[in-house]
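Colleague: heads up, no residue letters with this:
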């Protein structure tokens, strides 16, 4: 049965989606992701765009309505404009969104599912578009977070609040989630006030100022038997680095008869950078040295002390809120005493993973989750946790008081008073779970921003040597309960979910998918150890919420059996882990093939470094693609979605650029043929030759081209039952990816035939010399072979020659006063390099004016499509040579190209008399 092609299989407004994804990542507040920490969530804006394109027919599928290519193109452009509008932040969540009305007739009545729901981006995107969803995950923390993000707000849409302060408020239109949000905030503030009554003496002020944080350092005894002083293991002495506001911890040695060494360290605060200690900083790789005797303190010694329970802590500074600035004080006896709390019985239990790749604390004796909290932190966490049960009872009483029926519990599908009390308890529990991330002994003080950080700043649990203990009772400071409460309610203020939603706990191999549309963001091979990382939150959520969600918290820790990640530590080696991962994913994609609606393609998000697309020497890309192929899926398209700034020098230089590649899958026919290697290679060349131009025109950045080319390449490979190598063995996906990358290089290099003679020379010279000098004789030979001369190119300002050497002029060396009118002949190389110079020196407006000059030349100017192709080619050369600065320049020019062109053709400016660049095609 032939299915209608969906928009996602044909064309997307990729630049608009990428722009919105980057803008969303840059937002600091109000993002749905801020509800609670999760790892590597996809941008909601991108998920909305991809879901729309997955559900909407491409106009080419309806020849009766769109009988001509022009009609198809016009309708496709209209749909792209709608999607570009839909990715704008908050557009579809406006109370009176005209966009939702415009989209409604285009969206079919379907249920979307993500069997790896994670942080909930895909079901949330569905809810914002008014599409039903039924998703699942094996991880109970992921299930709980997505319930809070999607399922619960949808159940209590337009509810009036029940807290007496809110019900007394006049004239509020409690539409959407506003009533729910008002109650979360009201009961959250009650919770804070009750905790403050019990804990206030543990968090004193200092000199009349509210305390924000206490900065501690771990200590270990000096290994020198003559010394034995307790050495502070400090990673940095800085408290504040802003110019004019510097603050530094300065250690001193004082007498202490009570210590075995007779000495101890004390600490003062200096605002003079000359007092910065030059030594004594601790590293988990190199250790440190004793500031008293100079003895070397190795990492192994610190680990030995920690495992023996002899690692201690000492207070090094107190941070206060001075209104317009932070104030820093030396430790006082009052504040040392306030922290000296009897250790409560730990409310949480469980062992931290011993996998050293992601978890450092167990190497130093911190083996249980309760070990990650100071006595004062445990006391505070236990106090907040235990008050939630009281808050839930208050909600139930207040809901019944205003006439809400009791009804069933939330887990049984209720929507009355019992369910509402469960819902408020859920959000307060998540606020406390979030507080755990900000209030533990692995949090660090960040000297640039002068704030306390949280534990999970990366996808790992690192060891913190100097620790920032935030004031949990503060009025909204980083690490306080009220700050965590605010992060919970801000995303919910925007929530206007439509449709019906459910989130269940299931292994993806057995998730309920029947007749659903699948869009999923699966685990990334071995990149993130989800279950072990989320155990930290699970133990607190289990303590707080087990009564309300008993089925989610049946186990002591997050389930590990059945988790689809390649965990070599757990599986017994890389090879076995990779094999288990592949087997599991074949089962998942086989399960999807058997159950999902055949009308729609399957969409899979996958994130990886750019070099992984080559397939050589890594398992990530090849393993997940092999699973799809083995489960009889054909990859029909891939789209690179940028979630990181593609113009970051460090990312390009270190090959750490992370994008999300969206793969579009269709079932492969049951009788797909087998072909030999040469047939595959011929078809691959043909496919990539056509695809590269389309991808470049579609705004794909050079840094993303390698990943984007996987789509048409894998579409060729995966359409066949088998591709046979020269020796008759079946070609693997890993081998196919290598071939795709090789052919991509061939195709890009073949573009040189479209360049003018000076540009062909400059490309060849750049390939060997970059912007460095080379022998004149070599340059002369290359120039003659391309029907030009070194002298001619020097006159045109492409290069300079002196003392028998030739050097291409880099953009920074080009003259600012260059005018195309006075140049008899302008090459593609010159246009590119002067555009880069204008962009980097004076900004995008100046670059737009320069391109306008090029377009207005009487000779028709230069084909700007080829200038863009030239930038792609030079980027690949620079990246291969590891010329980071050059790669950055070429990549930035391409990503800025659409805006440069828009400025060049702004209405009111002179139109080009003749142009070889077709703007309609560029659209």
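Modeller: Now that the structure is in, tell me what you want to look at. Just so we're clear, the structure is a prediction, and the values are computed from it rather than from any experiment. Residues are numbered from 1 along each chain as shown.
Colleague: From now on I want contacts and neighbour counts done on CA atoms only, so please keep to that.
Modeller: Fine.
Colleague: right, and residue 106 touches residue 56 too?
Modeller: Yes. Using C-alpha atoms under 8 Å, residue 106 is in contact with residue 56, at 6.2 Å.
Colleague: Check which helix or strand the closest residue to residue 889 other than its chain neighbours maps to.
Modeller: Closest residue to residue 889 apart from its sequence neighbours, by C-alpha to C-alpha, 6 or more residues apart in numbering: residue 836 at 6.8 Å. According to DSSP states H and E, residue 836 maps onto helix 828-842.
Colleague: Show me which residues of the next helix or strand after that helix are buried.
Modeller: Sequence-wise, the next helix or strand downstream of helix 828-842 (DSSP H and E) is helix 844-855. By 16 or more other C-alpha atoms under 10 Å, the buried positions in helix 844-855 come out as 844, 845, 846, 847, 848, 849, 850, 851, 852, 853, 854, 855.
Colleague: Need the contact partners of the helix or strand just after helix 844-855.
Modeller: Heading C-terminal from helix 844-855, the first helix or strand you meet, by DSSP H and E, is helix 864-881. Residues outside helix 864-881 that contact it (C-alpha atoms under 8 Å, 6 or more residues apart in numbering) are 652-653, 696-697, 701-703, 748-749, 751, 754-755, 763, 767, 828-829, 831-832, 884, 886-888, 890-891, 893-894, 897, 916-917.
Colleague: ok, and here's another one to check against it:
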């Protein structure tokens, strides 16, 4: 193919080489006249300053909701940054020599919606599609938020209606005798030893929690002894349990590698074995109380324990069974069978009542649906699957780190929430909706959002914003209508989006079956895990993207993975889809200080990949700049060398590519921390 010939001439130095066929090209006399006259195609990525973009991306990943408030509308995982994607759109617009031209930007893996938002911020038309129903309704809601006043009015109505129930469920008395609110309720797992039948409290660590956030540099803490008693102490020195006088070492771990030692006979048992024996239970041991900006952590009183267990909190809805899966296996191993098992009865009951009230809080159906989405979103803080950050005094969602968590010290949030404390609560989410709507109106021109539409329906060029729901093997778009396909496909088997969204879909009464056409490898259910299944599926999706691209359109997307075979599958799919690589660039993509990424060799950079449909054109190849240092950029430069041959990959390329990638230091074992 002509593109392949031209690439070979200009790619030798893997840099901004002279354009093949130009007067400065020493090979120009070898070029056929039809090539010298064919269209020149260059990558818009050459306009990007990767260092500036990476600095912006680092800042954005550390507080996404400040930089891009609409992302708080619905929960999604591994969102990329507006800093990177907005810069790509700007570079592409500059390539068109008309920054004010309204483009059609298509995102076939829209997920968390950052790319559609970036396009809308620049006044472009958008077609965004995802196979996940939670993403599809989330995108539709986020991109078409009602006016802030409408949301504010409905929130006031919901607050008025739910206040009596919240007071009954979470009202308490502070240690000084004044009225307060329970913001978090802590439970520890308990189980009988299979050898001596002793009942053990399974605290994971001796240091249960500080009493003030770490940055305040106060040492006071609540500790647990090996016999399961709670005692006041300090995180920086040993103490004696005030109940049994056992020495407590604050640095001790009681369930290393998820194995517990009986405090009576010393028998060692795996936590999963204890859970499967059926005598596993949860005991309320601590609460966090709050009042007007003041919060305190203390052992739970008899009244607080009784309130948490009140038979009044009887859930009515079944959320369905937890299916087998790559991420759900940890839940099954530890005794969770139904999605409802992840929630204490009180939390489930309050969420159910909130969902019943939401439709009555606004005459605007879109506003009522938005309230319901915020309520469902708070269900990610599952009270028997969420853990507590004992250093910074906050709870983590049950899918933190793109995995379902399991811990033997769980924290149930006040489902409604309190202004003083509580991540992810309904009240906090409703406040974020108002901020997101305000921000959108300050930064964009509000346009109607159509969707979610069936991608197998009429093929029409969007004017404004359209959201599709279904496999991106089919897009509801006519041929050659898109200027730019900009997307962020799933990274092979890294993030199981479908599984992570299941509890939210269960609460939202959405389909919770695994969707055919989901472009993720899941070995637990044999999804795209056999032979070339994954590569062939991606190829069909990329071929559909090529179909909707204009003749001068580009497909640009980011990808990251630590699997050589995943990269080879991707390159094979792109080649088979009839696309030619024209450029790539390395940018920072993730917050490496994130809790889930500390101390592991995770991906913190993306390779931006730029392709065009194969055809009679000359390609001016853009190779990543060589001034980014580190094992990961070095690895991505090796990937780039192979990627830039897409469109004319030589026979036997795959084995050579994988061998070369496997030799990279980035794929080796992480060095031990000093």
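Modeller: Done, it's in. Remember, predicted model here, so these are calculated numbers, not experimental data.
Colleague: returning to that earlier point: so for residue 106 and residue 56 of structure 1, which residue has more residues nearby?
Modeller: residue 56 (20 against 13; other C-alpha atoms under 10 Å).
Colleague: Against residue 88 of structure 2, how distant is the alignment partner in structure 2 of the more buried one?
Modeller: Residue pairing (TM-score structural alignment): residue 56 of structure 1 is matched to residue 94 of structure 2. Per C-alpha to C-alpha, to the nearest Å, residue 94 of structure 2 is found 10 Å from residue 88 of structure 2.
Colleague: ok, back up a step: of the contacts of helix 864-881 of structure 1, buried ones?
Modeller: Looks like the contacts of helix 864-881 of structure 1 have 652-653, 696-697, 701-703, 748-749, 751, 755, 763, 828-829, 831-832, 884, 886-888, 890-891, 893-894, 897, 917 buried, using 16+ other C-alpha under 10 Å.
Colleague: So which of these are in helices?
Modeller: 652-653, 696-697, 702-703, 748-749, 763, 828-829, 831-832, 884, 886-888, 890-891, 893-894, 897 (DSSP state H).
Colleague: what about the aligned partner of residue 429 of structure 2 in structure 1, how many neighbours?
Modeller: Aligning on TM-score structural alignment places residue 429 of structure 2 opposite residue 484 in structure 1. Counted by other C-alpha under 10 Å, the residues lying close to residue 484 of structure 1 total 27.
Colleague: these two touch, right, residue 318 of structure 1 and residue 334?
Modeller: No. With contact defined as C-alpha under 8 Å, residue 318 of structure 1 does not reach residue 334; the gap is 11.3 Å.
Colleague: what about those two, which has more around it?
Modeller: Just comparing residue 318 of structure 1 and residue 334: by other C-alpha under 10 Å the higher neighbour count belongs to residue 318, 23 against 11.
Colleague: I'd assumed that one was in a strand, is it?
Modeller: Yes. Counting by DSSP: H, G, I helix; E, B strand; the rest coil, residue 318 of structure 1 is found in a strand.
Colleague: Residue in structure 2 paired with it?
Modeller: Residue 318 of structure 1 maps onto residue 287 in structure 2, by TM-score structural alignment.
Colleague: which one is that match nearest to, not counting chain neighbours?
Modeller: residue 185 (4.6 Å).
Colleague: To which residue of structure 1 is that neighbour aligned?
Modeller: Match for residue 185 of structure 2 (TM-score structural alignment): residue 214.
Colleague: three-state assignment of that match?
Modeller: From three-state DSSP, the assignment for residue 214 of structure 1 is strand.
Colleague: Compute the distance between it and residue 648 of structure 1, please.
Modeller: 35 Å.
Colleague: Neighbour count: the two, which is higher?
Modeller: Taking neighbours as other C-alpha under 10 Å, residue 214 of structure 1 and residue 648 compare with residue 214 leading, 25 against 16.
Colleague: from what I can see the more buried one touches residue 319, true?
Modeller: Yes. Contact criterion C-alpha under 8 Å: residue 214 of structure 1 and residue 319 qualify, at 6.1 Å.
Colleague: Show me what residue 565 of structure 2 aligns to in structure 1.
Modeller: Match for residue 565 of structure 2 (TM-score structural alignment): residue 619.
Colleague: same check, this time on residue 467 of structure 2
Modeller: By TM-score structural alignment, residue 467 of structure 2 lines up with residue 503.
Colleague: number of nearby residues for that match?
Modeller: 26.
Colleague: Isn't it up against residue 142?
Modeller: No. Counting by C-alpha under 8 Å, residue 142 is not a contact partner of residue 503 of structure 1; they are 9.4 Å apart.
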